[in-house]
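K.L.:
sequence? don't have it. structure:
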C-alpha cells in the first residue's frame, strides 16, 4: 500500500496528495505531526529514501535555526531531532513498497506510483 506522510498546511504536501488521489490507487495518509514518528521509523524511511538524515531536515524551520543550525550533529542526533520536532521533517514523503521519494517537486511522486 502506498503511504504519504502528509502535512495539510504545506502546499507541496497538498499537491502530492492530489497526485495520489488522481492516480486512482489506494493509499494511506499519515499525518506525521499528529501521529509522530519514532526514531526507528524515521531511520527506516531514510533508508528507503537512500539519503542522509540531514537531507530530510527542513533547514528553514525556526526550531532548526534556534536549536541545531551550525552544530555538528551525528546522524542519530539528527534523527532524534526529527522525532522530537516533527516539523523539521521534509514533506511530503511517499512510500510505495521498497521505493520512496520526497515530493519536492510533487511530480517526483509519479516516479514511484
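P.N.:
Cool, the structure landed. Keep in mind that what you see is a predicted model, and the values were worked out from it rather than measured. Numbers count the residues shown, from 1 in each chain.

K.L.:
Could you use CA atoms for every contact and neighbour count after this?
P.N.:
OK.

K.L.:
give the contact list for residue 82.
P.N.:
The contact partners of residue 82, taken as C-alpha atoms under 8 Å, 6 or more residues apart in numbering, are 39, 57, 88, 89.

K.L.:
Swap in 7 Å and give it another go.
P.N.:
With contact set as C-alpha atoms under 7 Å, 6 or more residues apart in numbering, residue 82 has these partners: 88, 89.

K.L.:
now residue 100
P.N.:
Going by C-alpha under 7 Å, 6+ apart, residue 100 touches 48, 49, 94.

K.L.:
repeat that for 8 Å
P.N.:
Residue 100 touches 45, 48, 49, 93, 94, 112, counting by C-alpha under 8 Å, 6+ apart.

K.L.:
Enumerate the positions of stretch 20-27 that are buried.
P.N.:
20, 27 (16 or more other C-alpha atoms under 10 Å).

K.L.:
The structure to be compared is supplied as follows:
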C-alpha cells in the first residue's frame, strides 16, 4: 500500500496528499509529527529513497542550525536527530513498495503511483 508521510501544515505536503487523493488509489496517511518514526523506519525510508540521511534533513529548520549545523555527524547520528526532532524531516515522503520519493516538486509522486 502507498504511504504518505505527511505534515498538514506544509503546503507541499498538502499538495502531495491532494495528488494521491486524485489518483483514486488507496493510501495510508502517516502524520509523522503525531506518530514519530523510529530509527528503523527512517533507515528503511532513506534506503528506498536511495539517499544519505543528510539529504532528508530540512537544513533551514532552527533546530538544525542551532544544534547540528557545522558538526561532523555519522549517518546514525543524523537519523537520531530526525527521530528526536521530526520537524527536520523533508516532506512529503511517499512510499510505494520498494520505491520512495520526496514530493518536491509534487509531480515526482506521479512517478511511483
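P.N.:
Everything's here; your move. Not measured: the values here are computed from a predicted model.

K.L.:
Need the TM-score between these chains.
P.N.:
The TM-score (TM-score structural alignment, normalised by the length of structure 1) is 0.99; 113 aligned residues with a C-alpha RMSD of 0.3 Å.

K.L.:
Please, where are all the strands along structure 2?
P.N.:
For structure 2, the strands defined by DSSP state E cover 2-6, 27-31, 93-96, 99-102.

K.L.:
so can I have JSON lines of those strands showing distance to residue 66 of structure 2?
P.N.:
Below are these laid out as JSON lines (distance: least, C-alpha to C-alpha, whole Å):
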{"stretch": "strand 2-6", "distance to residue 66 of structure 2": "25"}
{"stretch": "strand 27-31", "distance to residue 66 of structure 2": "25"}
{"stretch": "strand 93-96", "distance to residue 66 of structure 2": "25"}
{"stretch": "strand 99-102", "distance to residue 66 of structure 2": "25"}
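
K.L.:
Please identify the deepest-packed of these.
P.N.:
Across the strands of structure 2, the average number of neighbours (mean count of other C-alpha atoms under 10 Å) peaks for strand 93-96, which reaches a mean of 23.

K.L.:
so how much does that strand differ from structure 1 once superposed?
P.N.:
Compared with structure 1 after fitting, strand 93-96 of structure 2 has a mean deviation of 0.3 Å; criterion: mean C-alpha distance after the TM-score superposition for structure 1.

K.L.:
corresponding residues in structure 1 for that strand?
P.N.:
Mapped onto structure 1 using TM-score structural alignment, strand 93-96 of structure 2 covers residues 93-96.

K.L.:
ok so, going back, for the strands of structure 2, which one sits closest to residue 69 of structure 2?
P.N.:
Nearest to residue 69 of structure 2, of all these, is strand 99-102, at 21.7 Å by C-alpha to C-alpha.

K.L.:
From residue 16 of structure 2, how far out is residue 7 of structure 2?
P.N.:
With distances taken as C-alpha to C-alpha, to the nearest Å, residue 7 of structure 2 is found 10 Å from residue 16 of structure 2.

K.L.:
Please apply the same query to residue 44 of structure 2.
P.N.:
Per C-alpha to C-alpha, residue 44 of structure 2 is found 21 Å from residue 16 of structure 2.

K.L.:
what do you get for residue 67 of structure 2?
P.N.:
With distances taken as C-alpha to C-alpha, residue 67 of structure 2 is found 29 Å from residue 16 of structure 2.

K.L.:
Tell me which of these two has more neighbours.
P.N.:
Neighbour count, other C-alpha atoms under 10 Å: between residue 67 of structure 2 and residue 16, residue 16 has more, with 28 against 10.

K.L.:
show me what contacts the more buried one?
P.N.:
92, 103, 106, 109.
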